[in-house]
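In: sequence? don't have it. structure:
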């Protein structure tokens, strides 16, 4: 069956199908370090909607699993090709089809890179608000598939708020158009919102109409503050929001993460702050009220015990931002990094940091943590020393790390939070999904998938166990 399928696939898409072993191996992994079991049958490099439709028609006929893949920058194992599957790459569908400044919307193919989109939009005085840390290498289709967030989402929203309409190819090859080109629209069920965050389990996104914003005018002010401990810093971040500050960026680094960054950056990277100890809070305000908000933030941060710097100078602001941006390079210099992702209500963030510190102390596992403090989204990190002699198929993440992560996930749920704020469920978190959803919701969601994908061929390993 597989041989006949590949023969038919090559016949109908003669220039798009690859069985190159290096390509197949690369398609089994993402940025999480997850390695899918087995080797995919082939990779289809789609360059048109017709390519996607033809692939899915054949996959349905032969009941071949299909894993859709974009830039491969995922952090939950959700786009990794396993044994017997077809990897459907939409990275080559990377055209910006339309920019409408008067309507503040843009139409793109899924493989468009975030930074490339914003570079093109800048010529029109526009920008695409979703701002993942991986924006230089991640794609808009991947943003939509995982409902990605980023540093700016507390003020400007996650990807779902920016998606107006989609074209999606269903498992049987039918093309489904959903959504609209207007800001308002409530006709029928909101399938666009449903598809956003569905991780390739309901259909393949082949085109997106996204909302773009006018470039923010006025002064941008950046503040950096060092606190004696992360609990005090988290409490100060909550006070900013309660006090009426609406930061565009508010990032929090715990002492373990900050120590790694201080060692990585050296004396020249401190931006004049004592980052060799304590916790770091980064705040940036923009728009017409930026200066007034920043001055209020400075007062609140200082009164809370923070050693604070504030600047309207762009270069100085970049030096402060560089402390936050150095987090993942600093940790990656120490070993393989599992970047985890939980969210809690902002008012419970200090408690979540305390829970992480307790788990770390009890297990002896260092868990450097960074948070999007503006919305309560925390990224606990596990730095893993990988034996270079390990078998290529051996798990990168040892079971004791997953045991600590499991405690961490349950602590977030107990605080009224969620397993994932922006990375998605993928493969790595599916074993905890039912704990958050409950039996009834979990079963309904499985039934919903069956409506869109009755044969269960679309990314069948993602989200639901045993699907």
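Out: On my side now, so go ahead. What you see is a predicted model, and the numbers here were worked out from it, not measured in a lab.
In: only C-alpha atoms for contact and neighbour calcs from this point on.
Out: Will do.
In: wait, what's in contact with residue 321?
Out: Contact analysis of residue 321 by C-alpha atoms under 8 Å, 6 or more residues apart in numbering lists residue 282.
In: I misspoke; the intended subject was residue 237.
Out: Taking C-alpha under 8 Å, 6+ apart, one finds 250, 281, 373-374 in contact with residue 237.
In: how far away is it from residue 395?
Out: 37 Å (C-alpha to C-alpha, to the nearest Å).
In: With neighbour count and secondary structure added, can I get the contacts of residue 237 in TSV?
Out: Listed next are the contacts of residue 237 as TSV, based on neighbours: other C-alpha atoms under 10 Å; DSSP: H, G, I helix; E, B strand; the rest coil:
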residue	neighbour count	secondary structure
250	26	strand
281	28	strand
373	27	coil
374	24	coil
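In: would you list those in JSON lines and tack on distance to residue 358?
Out: Formatted as JSON lines, the contacts of residue 237 follow (distance: C-alpha to C-alpha, whole Å):
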{"residue": "250", "distance to residue 358": "24"}
{"residue": "281", "distance to residue 358": "21"}
{"residue": "373", "distance to residue 358": "20"}
{"residue": "374", "distance to residue 358": "23"}
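In: and here's the other structure:
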């Protein structure tokens, strides 16, 4: 995370009225909470999505409480400004990218686990708590928070909620939405509401908690999250590792596991290019002579777990696995799954990576992988592949050399073709990263007009001025209808 310093407003990039307004914002919030220096604005302008557009914000607010967030939203509404909420900036769709005439509200300093209730198996955390920090805190009480996105060591629980993040174990245990009981949310008018419950069951009213999860900060800003937890004990992990001669053979194994009715606790795919990139970076001793590695886990204890592991190994072999083994050493299991988590940052070292997030029915995984390979050849681009294969969530990673504009153009064409193929196979354009900016064209293809109109109606009801993260999450958002003060400001030059 960046560590910018505070600064006082300067009229060099914004007009006098804007400068006076920012002084008012500085006075509203604790000392040091508002950043306006050019370096800070640059640091907080975008997430980790390559090629998603952004402009510098007018200011960055480092919130330390829900009250800070509410005060900022009220100030923005009164001055015709937009508000973009941000966690750790690890997103891969441009969902946290700043827009013209906006204030970025960073929740990174709201990083406390407020409560762990062992009896009720729940925890309350501020939005800026890192996913893995929450997992460690509850593990000390014998509890487990299952959602584990690949970025679990650096992404925040609030950002996970805003995008409904998944992860490696979601094939069996579900995604973020399945574990959130309640939320504290700042609405577009600056009011704070508490949604959801703390009980095991509850169906009073519409499920507004679920509505907020995955809304990418367009309906409200999540500041606290109440999550349900599972017992940590009772799981006995076994891993099955298969080496395959091709992506499609590995895809056949994935389809075979699904058709056999087996629900592993993880089923992950990593191809040769990713393996090589991780090995060159980390020196793990990973195999270099295989095309595709498929890794499964089961966590049922005793003979039940052993029988499931042996059955998965049989399916891997029948699908063409040239070498299949049950990994018995925990260090070896951890090393292989860490390689899967490190694949994306390892590839980033080779050049800008345009990341897909398509999800197809599990039975169509082999065909989708084949289509991705064909797309790479047709457009003469390099596409590496990792996947949460057990739930059909594929992450083709398109790499273009720095400064090669022709390759960048071909990469974008390949990106669009993969989206079209995914939809043709009955899939969805984003399984866990969110629509953000990169997936707006794909979302327009996936959502029928009446459904888009429903999105628009919900947005208008909760944020009639289009204040919160405008232009994200769903296509055809109309322009904001603020006070007009923003028209007088110089766009993108703060």
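Out: Ah, there it is. All values reported here derive from a predicted model rather than from experimental measurement.
In: between the contacts of residue 237 of the first structure, which is nearest residue 190 of the first structure?
Out: Residue 190 of the first structure lies nearest to residue 374 out of the contacts of residue 237 of the first structure, by C-alpha to C-alpha, at 27.2 Å.
In: Which residues are in contact with the equivalent of that closest one over in the second structure?
Out: Correspondence of residue 374 of the first structure to the second structure, assessed by TM-score structural alignment: residue 390. Going by C-alpha under 8 Å, 6+ apart, residue 390 of the second structure touches 171, 254, 258, 264, 266-268, 362.
In: where does the closest residue to residue 34 of the first structure other than its chain neighbours land in three-state SS?
Out: Distances taken as C-alpha to C-alpha, 6 or more residues apart in numbering place residue 77 nearest to residue 34 of the first structure, at 5.6 Å, with adjacent residues excluded. Secondary structure assignment for residue 77 of the first structure (DSSP: H, G, I helix; E, B strand; the rest coil): coil.
In: So which residues of the stretch 301-450 of the second structure form strands?
Out: With DSSP state E, counting those that start in this stretch, the ranges of strands along the stretch 301-450 of the second structure come out as 323-327, 353-355, 358-359, 382-388, 393-399.
In: My error: substitute the stretch 101-250 of the first structure in the last question.
Out: Along the stretch 101-250 of the first structure, counting by DSSP E, counting those that start in this stretch, strands occupy 105-108, 126-127, 163-169, 175-179, 204-211, 213-214, 221-227, 249-253.
In: Quick one: closest of these to residue 150 of the first structure.
Out: The minimum distance between residue 150 of the first structure and these falls on strand 249-253, with 9.3 Å, by C-alpha to C-alpha.
In: which ones are touching the residue nearest to residue 34 of the first structure?
Out: Taking C-alpha under 8 Å, 6+ apart, one finds 29-30, 32-36, 426-428 in contact with residue 77 of the first structure.
In: Count the residues that sit near residue 359 of the second structure.
Out: Neighbour count of residue 359 of the second structure, defined by other C-alpha atoms under 10 Å: 28.
In: Quick check: the gap between the counterpart of it in the first structure and residue 244 of the first structure.
Out: Matched by TM-score structural alignment, residue 359 of the second structure corresponds to residue 343 in the first structure. Distance of residue 343 of the first structure to residue 244 of the first structure, computed by C-alpha to C-alpha: 22 Å.
In: One more: residue 62 of the first structure?
Out: Using C-alpha to C-alpha, residue 62 of the first structure is found at 58 Å from residue 244 of the first structure.
In: For residue 416 of the first structure, see how far away residue 343 of the first structure is.
Out: Counting by C-alpha to C-alpha, the gap from residue 343 of the first structure to residue 416 of the first structure is 9 Å.
In: any chance of the strands of the stretch 301-450 of the second structure in JSON lines, plus distance to residue 178 of the second structure?
Out: As requested, the strands of the stretch 301-450 of the second structure are exported to JSON lines (distance: least, C-alpha to C-alpha, whole Å):
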{"stretch": "strand 323-327", "distance to residue 178 of the second structure": "30"}
{"stretch": "strand 353-355", "distance to residue 178 of the second structure": "25"}
{"stretch": "strand 358-359", "distance to residue 178 of the second structure": "18"}
{"stretch": "strand 382-388", "distance to residue 178 of the second structure": "17"}
{"stretch": "strand 393-399", "distance to residue 178 of the second structure": "17"}
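In: so which of those gets nearest residue 124 of the second structure?
Out: Nearest of those to residue 124 of the second structure, taken as C-alpha to C-alpha: strand 382-388 at 28.0 Å.
In: What lies in contact with that closest one?
Out: 167-168, 171, 266-274, 340, 343, 372-373, 376, 393-400.
In: and what of stretch 197-207 of the first structure?
Out: 49, 52, 67-68, 78, 90, 93, 107-110, 141, 144-148, 166-171, 195, 424, 426, 449, 452-453, 458-460, 462.
In: what about the helices in the stretch 251-400 of the second structure?
Out: 272-282, 302-318, 330-348, 365-379 (DSSP state H, counting those that start in this stretch).
In: Show me which residues of the longest one are buried.
Out: Yep, that's helix 330-348 of the second structure we're talking about. Buried residues in helix 330-348 of the second structure, counting neighbours by 16 or more other C-alpha atoms under 10 Å, are found at 333, 336-337, 339-344, 346-347.
In: before we move on, back to that, in JSON lines, list the contacts of residue 77 of the first structure along with distance to residue 339 of the first structure and neighbour count.
Out: JSON lines is the format used below for the contacts of residue 77 of the first structure (distance: C-alpha to C-alpha, whole Å; neighbours: other C-alpha atoms under 10 Å):
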{"residue": "29", "distance to residue 339 of the first structure": "15", "neighbour count": "22"}
{"residue": "30", "distance to residue 339 of the first structure": "12", "neighbour count": "22"}
{"residue": "32", "distance to residue 339 of the first structure": "7", "neighbour count": "20"}
{"residue": "33", "distance to residue 339 of the first structure": "10", "neighbour count": "19"}
{"residue": "34", "distance to residue 339 of the first structure": "12", "neighbour count": "23"}
{"residue": "35", "distance to residue 339 of the first structure": "15", "neighbour count": "21"}
{"residue": "36", "distance to residue 339 of the first structure": "18", "neighbour count": "23"}
{"residue": "426", "distance to residue 339 of the first structure": "14", "neighbour count": "24"}
{"residue": "427", "distance to residue 339 of the first structure": "14", "neighbour count": "22"}
{"residue": "428", "distance to residue 339 of the first structure": "11", "neighbour count": "18"}
